[in-house]
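K.L.:
Got a predicted structure plus its sequence, pasted below:
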Amino acid sequence: MRNNELLPYDTIVQATSGEPEAVNTVLQYYGRRIRYASRISGQADKEAEDFITETLLKALFKFRFSRVSPPDTTE
């Protein structure tokens, strides 16, 4: 379940601004983790999955980059 590739910084910035394609990319990226975390007694629980997704979206739209500096892109 480990994914060593991170979401691009620009995608996250766009998603926090409400860009639908970027939000969809974030949801796809975390979809497998959300489904795994929403299993109860080994069974998929749609309510739990919906709750986790809703919580992620709320946090995404609340996040502000004012206190976070962009990553250094010089290599």
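P.N.:
Cool, the structure landed. Residues are numbered from 1 along each chain as shown.
K.L.:
contacts and neighbour counts: CA atoms only from here.
P.N.:
Fine.
K.L.:
Strands of this structure, residue ranges please.
P.N.:
With DSSP state E, the ranges of strands along the chain come out as 39-40, 43-44.
K.L.:
Can I get these in TSV including distance to residue 51?
P.N.:
Converted to TSV, the strands of the chain look like this (distance: least, CA to CA, whole Å):
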stretch	distance to residue 51
strand 39-40	12
strand 43-44	13
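K.L.:
second one coming, line it up with the first:
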Amino acid sequence: MRNKKLIPFEVIEKAVAGEPKEIDIVLKHYKYLSKYRGHINDDIQEHLKAQLIKAIMQFRFDR
């Protein structure tokens, strides 16, 4: 049984490969979590989104 709080590994693999649909899934997942955890304004939300996209594109599985 999968943990519904985790993003499936296959989605992460495709996001790291640059697949726009999967990147969007990751962004939506973390947007929900950041909004859930506290009061975050739009500027901070956009900054977090940019940092997450940067981290996705730099992530390597072979480390």
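P.N.:
Okay, I see it. On a predicted model such as this, the values are computed, not experimentally measured, just so you know.
K.L.:
any chance of the strands of the first structure in JSON lines, with mean neighbour count too?
P.N.:
Listed next are the strands of the first structure as JSON lines, based on neighbours: other CA atoms under 10 Å:
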{"stretch": "strand 39-40", "mean neighbour count": "12"}
{"stretch": "strand 43-44", "mean neighbour count": "12"}
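K.L.:
Of these, give the one that comes closest to residue 56 of the first structure.
P.N.:
Among those, strand 39-40 comes nearest to residue 56 of the first structure, with 16.9 Å by CA to CA.
K.L.:
How about residues contacting that closest one?
P.N.:
Strand 39-40 of the first structure is contacted from outside by 45, 48, using CA atoms under 8 Å, 6 or more residues apart in numbering.
K.L.:
ok, now with 10 Å
P.N.:
Strand 39-40 of the first structure has contacts (CA atoms under 10 Å, 6 or more residues apart in numbering) with 45-46, 48-49.
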